[in-house]
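Visitor: generate coordinates for the sequence data below:
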Amino acid sequence: MSNVFANGLEISGKAVDAKTIADFPDVCFTPPENPATPPGVPVPYPSFGMASDTDKGTSAVKIGGKTVNIKNKSYLSKTSGTEAGAAAKKGVVTSKNTGKEYFNSWSNDVKFDGEPVIRMTDLATNNHASPIGNAPPWPHLAQLNVPGIDCESVLADLNLHKHSDKKKACDHSKTGKESEHMLGNALMQNQRGSRAQSIPGFNGSNGYSASTAPCLCMDGPSSDNSTEHGKKTRDQEAFKESLAIKDAKGKPTGRYRQPTAKEAIDAELKSVRENHNQIKNTKPKKKQDEIMECLEAVIYDNLERCSDPKQTKEEIKKTKLRVPGEGDYPAPTTTAPVTSM
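Guide: Got it, this is the predicted structure:
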């Protein structure tokens, strides 16, 4: 650990214990090669990259006396995990195994040698011959800036994942687990799919996306009140009702006030803590507290990185989110109440 951070995230460099863990699937052709399968058998492998293999990094600014990863210049000279994919063709896209790792995201405002630095959770693709990767993007892990807590191991234990990786992460057909957004998607977008619109302030070119937002695997289905996912869904419904605007006699008016991000995140994490069995059963309580601090840091980090214009954590806490409900799409506001349809 280098203790050098950008935007609250550890910076990646040759002297830093940063890594890309199990970038999957990296499909490589694997022996045997025979007339039935001339190029070999395509097998998906997990791919690993280590920041200690940094190449073409900074020359002027260094961490621990060694070069640092920066945008459009640095890469990791090799990856591992795909060695068995050694048939003549190797990677199905790049024709390489153990190829280079390139970075796909970075800090927006912290620069070394005039270029943005690479941080913990920035995306990378593995097994390159050129800058088109053979494996899909995966968060580049170093360490979240949560004092005294090893969030890297905490996140690995909980199988934190992007929603787009739900099939691999949760394996629903075998486990019955479902991918659940830690911060409900309905608080950020008016619907799912290609027509989804994110709330203003998070709708830029690198804005909020349901597919890249952080998720946990929870026992389903969400329609069953006895399951982890079902209990969290009921808590989300109760949270919406707590936002109801009432008249002088205490009767609901059919209108709702928009929650702040802090209100929503606090409520969502309380539900995760109470209903995610692995977290709920973690002992001692201090360890459970550490898990929740790391999960909170991940949610705010995701919102910071997809905000446009960029917002700090404290600014995001005050941002007004959507009122979950079919078809409503309010802009963030500090005054007018919002009707939920």
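Visitor: hey, let's count contacts and neighbours off CA atoms from now on
Guide: OK.
Visitor: now do the SS call for A124.
Guide: Secondary structure for A124, judged by DSSP: H, G, I helix; E, B strand; the rest coil, is strand.
Visitor: which residues touch it?
Guide: By CA atoms under 8 Å, 6 or more residues apart in numbering, the contact list for A124 reads T20, E101, Y102, F103, N104, S105, P137, W138, P139, H140.
Visitor: possible to save these as TSV with distance to K168 and secondary structure?
Guide: TSV is the format used below for those (distance: CA to CA, whole Å; DSSP: H, G, I helix; E, B strand; the rest coil):
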residue	distance to K168	secondary structure
T20	16	strand
E101	21	strand
Y102	22	strand
F103	22	strand
N104	21	coil
S105	22	coil
P137	14	coil
W138	13	strand
P139	15	strand
H140	18	strand
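Visitor: and those residues, which are buried?
Guide: Neighbour counting with 16 or more other CA atoms under 10 Å marks T20, E101, Y102, F103, N104, S105, P137, W138, P139, H140 as buried within those.
Visitor: export these to a markdown table and tack on distance to A88?
Guide: Formatted as a markdown table, the buried ones among the contacts of A124 follow (distance: CA to CA, whole Å):
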| residue | distance to A88 |
| --- | --- |
| T20 | 26 |
| E101 | 21 |
| Y102 | 23 |
| F103 | 27 |
| N104 | 28 |
| S105 | 32 |
| P137 | 25 |
| W138 | 27 |
| P139 | 30 |
| H140 | 29 |
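Visitor: which among those gets closest to A129?
Guide: E101 (9.2 Å; CA to CA).
Visitor: in stretch 35-50, which residues are buried?
Guide: In terms of neighbour count (16+ other CA under 10 Å), stretch 35-50 has its buried residues at P39, G40, V41, P42, V43, P44, Y45, P46, S47, F48, G49, M50.
Visitor: so the fifth one is in which element?
Guide: Counting by DSSP states H and E, the element that carries V43 is strand 41-50.
Visitor: who does that strand touch, helix- and strand-wise?
Guide: strand 19-30, strand 122-128 (3 or more CA pairs under 8 Å, 6 or more residues apart in numbering; DSSP states H and E).
Visitor: buried ones in the first one?
Guide: By neighbour count, and taking 16+ other CA under 10 Å as the criterion, the buried residues in strand 19-30 are K19, T20, I21, A22, D23, F24, D26, V27, C28, F29, T30.
Visitor: one more sequence to fold, the one below, so I can look at both together:
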Amino acid sequence: MSGVFANGLEISGKAVNAKTIAAFPDTCFTPPENPATPPGVPVPYPSFGMASDTENGSGTVFIGGKTVNIKNKSDEAKTSGTEAGCAAKKGIITSKNTGKKYFHAWSNDVKFDGEPVIRFSDLATHNHASDPGQTPPFPEICAVNPAFADCVTLLNKLDMQLHEHGKKTCTHPDQSEHPLENQMMQKSRGGINYAAFPGYHKDKAPCICMRSYNLNPDGSPKSGAGSMKGAPHPMKTKANRDLLKKTAKPTVRESLDVTKQAYGDHHDKLQPPNASKDEKKAALECIEVVIVAYLQSVAKPKQNADGTTSQPSTQEILNTPLRS
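Guide: The predicted structure is shown next:
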């Protein structure tokens, strides 16, 4: 941790303990290679990138005596996690495994060597031979609570696995639940998607499983009239509807705050003894970062003063009014 921040977010560089955790999927062809599977078997791997592998960073301004990641210049020399995808074809898109990592978001106004710096939560893609890479954009993780250092490990430990809604595996009495509800992404319930996030799709948005039915004394789910009233998922939905009664166009920040409070109050996996107080806090922070990173990846690009375009910053995403 460097302790050097831009816009309230820690700056990423070679001396910083920053990483992209489990960018997924990074599909690589994997042995065996035989007549049945000539190029190998395509296997989706999680891909990891470390700021300690930074190259081509800042040349005049340093953190901890080492170069810093900046726009249009920096990359990270390698990624890991795909080593087993070593059949002749390797990456399904780039024909590489362990390829480079490139950044696609940065500070608007903090610059080193005349270029914007890369910060905590800025988006990156992995396993490049050239553009494009092989993974969807994932956030850079820098200064966070140590208990939150690995979102994937923590959420898996709490049995709160993130998944795309269209690939849900939740089982009754749980349902796949959008942390940022679909009603927040529409001008009216069932209406068109909000214009600030043209790439948003409910089936691709990150979700978690959440109990939707009350339980009988023996632990079995109730059925029939009233079986869902007051259950965790409906209570979270109610909290967001109550927010909309107070303000017709809440910001992403306001919606996520309501959701995090509802998760903390009602999600079974975040209640003692399933989660400690620190684990609950870290899990809620983790969910927020994942949602903001997804929104950055589907947001409408903004025009910069120099004529280039970039995705909105974390703070700009959080300040975006919904249902406009």
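Visitor: so what number do they get for TM-score?
Guide: The TM-score (TM-score structural alignment, normalised by the length of the second structure) is 0.73; 297 aligned residues with a CA RMSD of 4.2 Å.
Visitor: quick revisit: turn the buried residues of stretch 35-50 of the first structure into CSV, including distance to K168 of the first structure.
Guide: Formatted as CSV, those follow (distance: CA to CA, whole Å):
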residue, distance to K168 of the first structure
P39, 26
G40, 24
V41, 21
P42, 18
V43, 15
P44, 12
Y45, 12
P46, 11
S47, 14
F48, 16
G49, 19
M50, 22
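Visitor: H229 of the first structure: which of these is nearest?
Guide: Nearest to H229 of the first structure out of these is P46 (CA to CA; 28.2 Å).
Visitor: on the three-state scheme, the residue nearest to the spatial centre of the second structure is what?
Guide: With distances taken as CA atoms, centre = their mean, the residue of the second structure nearest its centroid is V290 (2.7 Å). The three-state label given to V290 of the second structure by three-state DSSP is helix.
Visitor: so what's it up against?
Guide: Taking CA under 8 Å, 6+ apart, one finds P139, P206 in contact with V290 of the second structure.
Visitor: gap between it and K66 of the second structure?
Guide: 29 Å (CA to CA, to the nearest Å).
Visitor: circling back: among the buried residues of strand 19-30 of the first structure, which one sits closest to Q288 of the first structure?
Guide: I21 (23.6 Å).
Visitor: what sits against the closest residue to the closest one other than its chain neighbours?
Guide: Leaving aside its sequence neighbours, I21 of the first structure sits nearest to F48 (CA to CA, 6 or more residues apart in numbering; 5.1 Å). By CA under 8 Å, 6+ apart, F48 of the first structure lies in contact with K19, T20, I21, A22, D23, T79, S80, G81, N126.
Visitor: circling back: now the strand holding V43 of the first structure on the second structure. Mean distance?
Guide: Strand 41-50 of the first structure differs from its equivalent in the second structure by a mean of 1.1 Å after superposition (mean CA distance after the TM-score superposition for the first structure).
Visitor: now the angle from that strand to strand 122-128?
Guide: 130 degrees (axes from the mean of the first three to the mean of the last three CA atoms, to 10 degrees).
Visitor: how about strand 41-50 of the first structure, aligned to which bit of the second structure?
Guide: Counting by TM-score structural alignment, strand 41-50 of the first structure pairs with residues 41-50 of the second structure.
Visitor: of all pairs in the contacts of F48 of the first structure, which one is the farthest apart?
Guide: K19 and G81 (13.0 Å).
Visitor: on that earlier part again, in TSV, list the buried residues of strand 19-30 of the first structure along with distance to C170 of the first structure.
Guide: Listed next are the buried residues of strand 19-30 of the first structure as TSV, based on distance: CA to CA, whole Å:
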residue	distance to C170 of the first structure
K19	22
T20	19
I21	17
A22	15
D23	15
F24	14
D26	19
V27	20
C28	23
F29	26
T30	27
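Visitor: out of those residues, who's nearest N302 of the first structure?
Guide: The shortest gap between N302 of the first structure and any of the buried residues of strand 19-30 of the first structure belongs to T20, at 17.7 Å (CA to CA).
Visitor: which ones are touching the closest one?
Guide: Applying CA under 8 Å, 6+ apart to T20 of the first structure gives the contacts S47, F48, G49, M50, A124, W138, P139, H140, L141.
Visitor: tell me which element the residue nearest to K167 of the second structure when sequence neighbours are not counted is part of?
Guide: Distance criterion CA to CA, 6+ apart; nearest residue to K167 of the second structure, sequence neighbours excluded, is D203 at 7.6 Å. Using DSSP H and E, D203 of the second structure sits within no helix or strand.
Visitor: I'd say D203 of the second structure and H165 touch.
Guide: Yes - in this structure, D203 of the second structure is within contact of H165 by CA atoms under 8 Å, at 4.6 Å.
Visitor: between the two, who's got more neighbours?
Guide: A side-by-side neighbour count of D203 of the second structure and H165, using other CA atoms under 10 Å, places H165 first with 21 against 14.
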